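Student: Using only what follows, build the 3D model:
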Amino acid sequence: MDIRVRPVTLETRHAFAALLDEAGAWQRARGGEAWASRFDDAWMLPRIARGELFLVHLGPVPVATFHILWHDRPCWGDREVGDSLYLHTFAVRRDKAGLGVGRAAIETVVGLGRERGRDKVRLDCFLSSARLIAYYARNGFASVGTTSVNGRALNLMERII
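Tutor: This is a model prediction of the structure:
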């Protein structure tokens, strides 16, 4: 399987947004919580410039997204001490689920953290998303607490690198 991770560019930003919109619609259709923000140019362009957004390709087709941060005080508060890489807006196209795309993306993020001397990869997800929490647990993450951001309950997870 030919899985490649590439930074989002101005030319590929619409594929990034479309994948996240699709994932959010799928979550809402199942009665779950999804991202509240729109992934428009105002949100994407500064993050593209900082090299934070990525597309995962299966062959030539973009099939997953993720966003990395080197600091995340809004979610992690005093636990954020500069030793972690933070994974956000991670989504895999539903018709590609189960093919190892998500695992490959997570391993890429772990590798980025290792390269930058970070000790952990951290993420947050909706506390109500039991299946997603279980998915991350199968990929080496452990729940380490909860928090609330903008009135939404989040599960905090981390994986030691």
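Student: use CA for all of it now, contacts and neighbours both
Tutor: OK.
Student: Lys96 is in contact with Val63, correct?
Tutor: Yes - taking contacts as Cα atoms under 8 Å, Val63 lies within contact range of Lys96: 7.0 Å.
Student: compare with the first, here's sequence two:
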Amino acid sequence: MPDLIMREATPSDMPALMGLRIEAEQWLAAAGVDQWRDARTRGPALKKWMADIEAGRTWIAVTKADDVLGTVTLARPDMDFWTTEDQPDSAAYVGKLITARAAAGLDLGDRILDWVGATARQRGLPWVRLDCWRDNTRLQNYYLRRGFRHVRTEAPAHRLSGWLAQRPASTITRPGRPLVSARASAEAQGAGEAPAQVKAEVTSGAPG
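Tutor: From the prediction side, this is the model:
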């Protein structure tokens, strides 16, 4: 059984998810980044997050004891940024990617991104896409080092995000440590097999 499993979040996970977010807000503030604490965007963002949880779009990385160490939302394309020319239905969209400080050393952010790519491939989608704050160059560089390519930057007046990036869904940066969903893991355990690992296809921009 893998050390961590991805499972769908439920409203009962909201306290743990808020704990992750508050920890991330504090860490970002200490690093001089005011992301997620802005009074203009925090309330609407939290409301949208709850809607994503209730709709089954938010997933969490949990230990065997069901401790929550990370989360990602398989978001809908944000049409403030993506256009019909981008073929928005051709991608899985990364939203609210957060990992706990306690997960340091587990490469969890990379592994969650790989899991999103695997999910995209299962759905027949060629791309993984995301947007992040326009002034958060540290986060932008994190994604660039993991094989994402900057598509463009949009700057609608009512949004602080808008730096857009994508990478092929086939990109895998941590081939030896794949995350699987709780359902896939349970099925593999019932069959007496280890969950199948997809073959690595690492882009030149991703770390080895």
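Student: if we can go back for a sec, in terms of packing, which of Val63 and Lys96 of structure 1 has more residues around it?
Tutor: Remark: of Val63 of structure 1 and Lys96, Val63 carries more neighbours, 23 against 13, as counted by other Cα atoms under 10 Å.
Student: now that one, what's its secondary structure?
Tutor: In three-state terms, and counting by DSSP: H, G, I helix; E, B strand; the rest coil, Val63 of structure 1 is strand.
Student: For the aligned residue in structure 2 for it, list the residues it contacts.
Tutor: Using TM-score structural alignment, the partner of Val63 of structure 1 in structure 2 is Leu69. By Cα atoms under 8 Å, 6 or more residues apart in numbering, Leu69 of structure 2 lies in contact with Leu20, Ile60, Ala61, Val62, Thr63, Thr99, Ala100, Ala102, Ala103.
Student: Sort out for me which of those residues are in helices.
Tutor: Leu20 (DSSP state H).
Student: What strand or helix carries Ile106 of structure 1?
Tutor: helix 101-115 (DSSP states H and E).
Student: Identify all contacting residues around that helix.
Tutor: Outside helix 101-115 of structure 1, the residues touching it (Cα under 8 Å, 6+ apart) are 3, 5, 56, 58, 63-64, 66, 68, 84-85, 87, 91-92, 119-121, 139, 161.
Student: Where in structure 2 does that helix fall?
Tutor: Counting by TM-score structural alignment, helix 101-115 of structure 1 sits on residues 108-122 of structure 2.
Student: Next, the mean deviation of the matching stretch compared to structure 1.
Tutor: Following the fit onto structure 1, the mean deviation recorded for stretch 108-122 of structure 2 is 0.9 Å by mean Cα distance after the TM-score superposition for structure 1.
Student: residues of that stretch that come out buried?
Tutor: Going by neighbour count (16 or more other Cα atoms under 10 Å), the buried part of stretch 108-122 of structure 2 is 108-121.
Student: Name the SS class of the most centrally placed residue in structure 1, please.
Tutor: Geometric centre of structure 1, nearest residue: Phe90, 2.7 Å, by Cα atoms, centre = their mean. In the three-state summary, Phe90 of structure 1 is assigned as strand, counting by three-state DSSP.
Student: List the contacts of it.
Tutor: Ala64, Thr65, Phe66, His67 are the contacts of Phe90 of structure 1 under Cα under 8 Å, 6+ apart.
Student: that older thread, just the buried residues from the contacts of helix 101-115 of structure 1, in ChimeraX please.
Tutor: Typed into ChimeraX, the line below selects the buried ones among the contacts of helix 101-115 of structure 1, using 16+ other Cα under 10 Å:
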select :3,5,56,58,63,64,66,68,84,85,87,91,92,119,120,121,161
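Student: Next step: the contacts of helix 101-115 of structure 1 restricted to strands.
Tutor: 3, 5, 56, 58, 63-64, 66, 68, 84-85, 87, 91-92, 120-121 (DSSP state E).
Student: List just the nearest of the residues you listed to Ala23 of structure 1.
Tutor: Ala91 (6.3 Å; Cα to Cα).
Student: For the contacts of Leu69 of structure 2, which ones persist in structure 1?
Tutor: On the basis of both residues aligned by TM-score structural alignment, their matches' Cα atoms under 8 Å, what survives of those in structure 1 is Leu20, Ile60, Ala61, Val62, Thr63, Thr99, Ala100, Ala103.
Student: Isn't the fourth one up against Gly70?
Tutor: Yes - Val62 of structure 2 sits in contact with Gly70 when judged by Cα under 8 Å, with a separation of 7.2 Å.
Student: Give me the contact list for stretch 127-143 of structure 2.
Tutor: Outside stretch 127-143 of structure 2, the residues touching it (Cα under 8 Å, 6+ apart) are 33, 35, 90-95, 116-117, 120, 153, 155, 160-169.
Student: how long is it end to end?
Tutor: 14 Å (Cα to Cα, to the nearest Å).
Student: try stretch 71-87 of structure 1
Tutor: With Cα to Cα, one end of stretch 71-87 of structure 1 sits 10 Å from the other.
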